[in-house]
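*Asks:* Got a sequence here, can you model it:
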Amino acid sequence: MLPDEPRSSADPSPEGGPPGCFRHPGTATGISCTRCERPICPECMVPAAVGFQCPECVSRGHAGSRRATTRFGGGLAGDGGLVTRVLVGVNVVVWLLAAYVLTPQLGQTWSLFSAGRDVLGGPAGIADGPDQWYRLLTATFLHVEWWHIGLNMVVLLWLGPPLEEALGRLRFLALYLVAALGGSTFAFLVAGNLMNSVGASGAIFGLIGATIVLQLHNRGPLAPVMAFLVFNLVVTFSRPGVDWRAHLGGLVLGTLTAAGLMYAPREHRGPVQALVVAGALAVEAALLLIGMSLYGA
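*Replies:* Sure, this is the predicted structure:
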C-alpha cells in the first residue's frame, strides 16, 4: 500500500492486530461474515447454520424468501385459535355487562330491534336510519340467557380453531363477521317491520357451513358436521322464539364466503378473496337497503 492511499477499516491495524468491524471500525475482531467475508464484531454477529452472518446479509436473505402461508393464503401463526378465543372473550364480557352491570340498557341499545313505519312509534331501531345500523353487528355479540351464550361459545370453540388454522387469522375473522352480518341483514329484510333478537347464532351457522366447505375441499368426512347442521336446523324451525332468519342468513352468507375463500385460484388468490369478501358485504348492504325501502322512513 502506498503511503498516501487511504487504509480500509477491514485491513489489519498498523501493529498487525485483527481487523476492525466493518460497521464499527474501532472494534477489532477475528470473526468474518460467512457470506460476504467482512469482519464483524460481537454486536453485529447473527448466528447462522454455520458460523455468523452480518445484519445486511441476514436482511437480504429474508427479503429473498417467500412468506410462509396457510393453504388458503393466510399468514401462519404459532397459535391457530387466537382470534377464536378473542371472539369468545368479547362475547362473554358483553354478556356479563348486559346481564349484571348495564341491565337493561345494553340489551335495549344493542339488540337487533326494528319497528317499521307502519308500527305505532315507528320507524325505530334499525328501520330508523343509519344511526341505528350499528345494531346489525352489536346484536351478534349480545346474549341474555347463560345457556344461549354457553351453547354458542362451545360450538365456536369447536369449529373456530380448525377454520382459523386453515384460513389464517384475518380471513377467519372476515368470515365470522360476514356470516354474523349476513344473519342480521337477512333477518331485517324478512322481519324488519317488527323484530327484536340477539345472539351470535348467525355467525355460528356460518362457521358450520364453512366447515362443510372445508371438509369438501379436503375430502374429509362430512357425516358429523352434516348431522350437526341438520340437528340445529330442526331445533331452529321447531322451537318458538328462535330467529330462523338470522340462522339461515348466516348459514348462506358464511357458506358462500367460505367457498370463495377456499376455492380461489392459487395464482390470483389474494385479489379474488378480497373480491369475495367485498361481494358478500355488498350483498348484505343490498339486503339492508331493500329492508329500509320496505320499513324505513
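*Asks:* C-alpha from now on. contacts and neighbour counts both.
*Replies:* OK.
*Asks:* Report the central residue of this structure.
*Replies:* Among the residues of the chain, residue 173 comes closest to the average C-alpha position under C-alpha atoms, centre = their mean, at 2.1 Å.
*Asks:* Could you check which helix or strand contains the residue nearest to that one when sequence neighbours are not counted?
*Replies:* In space, residue 173 comes closest to residue 83 once its chain neighbours are excluded; the distance is 7.0 Å by C-alpha to C-alpha, 6 or more residues apart in numbering. Secondary structure assignment for residue 83, by DSSP states H and E: helix 82-96.
*Asks:* hey, where'd the helices end up in the protein?
*Replies:* Assigned by DSSP state H, the chain shows helices spanning 55-63, 82-96, 105-110, 135-138, 146-167, 169-191, 201-218, 223-238, 244-262, 269-295.
*Asks:* so what's the nearest residue to residue 74 once chain neighbours are set aside up against?
*Replies:* Nearest non-adjacent residue to residue 74, counting by C-alpha to C-alpha, 6+ apart: residue 168, 4.2 Å away. Shown in contact with residue 168 (C-alpha atoms under 8 Å, 6 or more residues apart in numbering): 70, 72, 73, 74, 75, 76, 77, 80.
*Asks:* try residue 163
*Replies:* By C-alpha under 8 Å, 6+ apart, the neighbours of residue 163 are 172, 210, 211, 214.
*Asks:* which one of these sits closest to residue 186?
*Replies:* Among the contacts of residue 163, residue 210 lies closest to residue 186 (C-alpha to C-alpha), at 18.3 Å.
*Asks:* for comparison, sequence B:
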Amino acid sequence: MAEPYGQPQPGAGLAHCYRHPDRETGIRCARCERPICPSCMISAPVGYQCPECVQGGSAAVRAARPRTIAGGSVAADPRLVTKILLGINLAVFFAVLAGGDRMVTDLGMLGYAIDGETFTWIGVADGEWYRMLTSAFLHEQIWHLGFNMLGLWFLGPPLEAALGRARYLALYLISALAGSTLSYLLAEQNQLSLGASGAVFGLFGATAVLVRRLRYDFRPIAILLAVNLVITFTWSNIAWQAHIGGLVAGAAVAFGLVNAPRERRTLVQTGTCVVVLLVIVVACVVRTAQLLG
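*Replies:* Alright, predicted model coming up:
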C-alpha cells in the first residue's frame, strides 16, 4: 500500500528538496508532488504543500473573489463609505453650531458677491472653487440635515453594495459637484446655498438606473423620486438647481458604471466620470467668464 503524501518514505535513496538540493527528504508536496524539506513544507488540509503551490492557490482564490455588478470588490461592510459620509456631515453640522454663521458664509455655495463685513468680492467666480464641494457637507437646520441624512442612509448602502466603495464615492462626489455647478449657472450670483441635497439626488438618479438595469420593480423609486421633485419645486428656499444637477449627473455616472462592457469596464467607467467632470469644468469656466466679463 502506498504511503500518503506528507509522510516520510522509508528506505535508501531519498529525494532531495527541489528548493534546497543539498537536503534529503521523504516528504512531497500534496499538490505538485515535488520533494520538500521541513523548511519549505507548509501545512495544508491534506499533508503539506510547497511555497509555490500555496501562493498559486492564494492567487486563484483572489481571482475568484466575487465582484459587484459594476466590477467593484464585494466588501464585508457595504455601509462603510455611507457611514463615513454621514459622520462628516454630522461633524460639520456641529462645527457650524459651534462656529456660527461665518462658517456658512465662508464655505457655502456662492457664485459672486460682496462680503458685507470686509466689502471684498467672494465666491466661486473669485477663485473660491472649494465652495462647490464644501457646501455639500454644510447644514444649518436640524430638519435639513435630518432629511438629507435619511435619504443618504436609505439610498446609500444598496448603491455602495452594488457599485463597490470607490465607484460609489465617485458617484456621490460628482453628483455633489454637479449640483453646485447648476446652481452656479442658473441661480442668482449672490445666492448662498448649502446642503447634501445635490449628492442625495444623485443617489436617486443612480438608484433609478440600477433598478432598471436589474429589472426590478421601478414604481417604488419612481414614486419616491416624484414626491421629492414636487417638494423641490413647491417648497420655498430650496435650491432646485442643485437637486436637478445632482440627479442628472448621478444618473449619467451610474449608467456608465453599470452598463460598461466587461472587457473594457474600467476604461468606460473612468471615461464616463471624466466626461461628466469635464462638462462641470467647462460650465464653470463659462459662467465665471460671464460674471467677470
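*Asks:* if we take the contacts of residue 163 of structure 1, which one ends up nearest to residue 124 of structure 1?
*Replies:* Using C-alpha to C-alpha, residue 172 comes nearest to residue 124 of structure 1 of those, at 32.9 Å.
*Asks:* Look at the residue nearest to residue 173 of structure 1 and say how many residues are nearby.
*Replies:* Residues within reach of residue 83 of structure 1, counting by other C-alpha atoms under 10 Å, total 18.
*Asks:* on that earlier part again, quick one: buried ones out of the contacts of residue 168 of structure 1?
*Replies:* The neighbour count (16 or more other C-alpha atoms under 10 Å) marks 72, 73, 74, 75, 76, 80 as buried among those.
*Asks:* Make a markdown table from those and add distance to residue 111 of structure 1 to it.
*Replies:* Below are those laid out as a markdown table (distance: C-alpha to C-alpha, whole Å):
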| residue | distance to residue 111 of structure 1 |
| --- | --- |
| 72 | 34 |
| 73 | 35 |
| 74 | 33 |
| 75 | 34 |
| 76 | 35 |
| 80 | 31 |
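*Asks:* Among those, which one lies nearest to residue 47 of structure 1?
*Replies:* For these, the closest approach to residue 47 of structure 1 (C-alpha to C-alpha) belongs to residue 76, at 23.8 Å.
*Asks:* What's residue 107 of structure 1 aligned with over in structure 2?
*Replies:* Matched by TM-score structural alignment, residue 107 of structure 1 corresponds to residue 104 in structure 2.
*Asks:* these two touch, right, that match and residue 97?
*Replies:* No. The pair residue 104 of structure 2 / residue 97 is not scored as a contact, 10.1 Å apart, by C-alpha atoms under 8 Å.
*Asks:* Common neighbours of those two, please.
*Replies:* With C-alpha under 8 Å, 6+ apart as the test, residue 104 of structure 2 and residue 97 both reach residue 140.
*Asks:* quick one: which of these two has more around it?
*Replies:* Comparing residue 104 of structure 2 with residue 97 by neighbour count (other C-alpha under 10 Å), the higher total belongs to residue 104, at 19 against 14.
*Asks:* Quick one: residues contacting the more buried one.
*Replies:* 96, 138, 140.
*Asks:* Most neighbours out of those, which is it?
*Replies:* Most neighbours among these, by other C-alpha under 10 Å: residue 138, with 28 neighbours.
*Asks:* Please report the distance of the closest residue to that one other than its chain neighbours from residue 65 of structure 2.
*Replies:* Leaving aside its sequence neighbours, residue 138 of structure 2 sits nearest to residue 195 (C-alpha to C-alpha, 6+ apart; 5.1 Å). Residue 195 of structure 2 is 38 Å from residue 65 of structure 2, where distance means C-alpha to C-alpha, to the nearest Å.
*Asks:* Compare these two (neighbour count), which wins?
*Replies:* The residue with more neighbours, out of residue 195 of structure 2 and residue 65, is residue 195; 26 against 10, by other C-alpha under 10 Å.
*Asks:* Alignment lookup: the more buried one to structure 1.
*Replies:* Match for residue 195 of structure 2 (TM-score structural alignment): residue 199.
*Asks:* My guess is that match contacts residue 141. True?
*Replies:* Yes. Using C-alpha under 8 Å, residue 199 of structure 1 makes contact with residue 141 at a distance of 6.0 Å.
*Asks:* re earlier: could you redo the helices of structure 1 as TSV and give each row distance to residue 15 of structure 1?
*Replies:* What follows is these, written out as TSV (distance: least, C-alpha to C-alpha, whole Å):
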stretch	distance to residue 15 of structure 1
helix 55-63	28
helix 82-96	58
helix 105-110	78
helix 135-138	74
helix 146-167	60
helix 169-191	58
helix 201-218	68
helix 223-238	77
helix 244-262	66
helix 269-295	59
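*Asks:* Please identify which of these is closest to residue 30 of structure 1.
*Replies:* When these are compared by C-alpha to C-alpha, helix 55-63 sits nearest residue 30 of structure 1, at 16.9 Å.
*Asks:* Just the buried positions in that closest one, please.
*Replies:* Neighbour-count burial for helix 55-63 of structure 1, counted by 16+ other C-alpha under 10 Å, picks out residue 55.
*Asks:* average distance between it and structure 2?
*Replies:* On superposition with structure 2, the mean distance recorded for helix 55-63 of structure 1 (mean C-alpha distance after the TM-score superposition for structure 1) is 2.4 Å.
*Asks:* So what touches that helix?
*Replies:* 35, 36, 44, 45, 46.
*Asks:* Quick one, which of those residues are buried?
*Replies:* In terms of neighbour count (16+ other C-alpha under 10 Å), the buried residues within the contacts of helix 55-63 of structure 1 are 44, 45.
*Asks:* For the contacts of helix 55-63 of structure 1, please prepare a markdown table with the additional fields distance to residue 191 of structure 1.
*Replies:* Output for the contacts of helix 55-63 of structure 1, formatted as a markdown table (distance: C-alpha to C-alpha, whole Å):
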| residue | distance to residue 191 of structure 1 |
| --- | --- |
| 35 | 68 |
| 36 | 70 |
| 44 | 66 |
| 45 | 66 |
| 46 | 63 |
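*Asks:* Between the contacts of helix 55-63 of structure 1, which sits nearest residue 231 of structure 1?
*Replies:* So of the contacts of helix 55-63 of structure 1, ranked by how close each gets to residue 231 of structure 1 (C-alpha to C-alpha), first place is residue 46, at 56.8 Å.
*Asks:* ok, the closest one touching residue 53?
*Replies:* Yes. Contact criterion C-alpha under 8 Å: residue 46 of structure 1 and residue 53 qualify, at 5.1 Å.
*Asks:* right, and the residue nearest to residue 138 of structure 2 touches residue 141 too?
*Replies:* No. Between residue 195 of structure 2 and residue 141 there is no contact under C-alpha under 8 Å: 9.9 Å.
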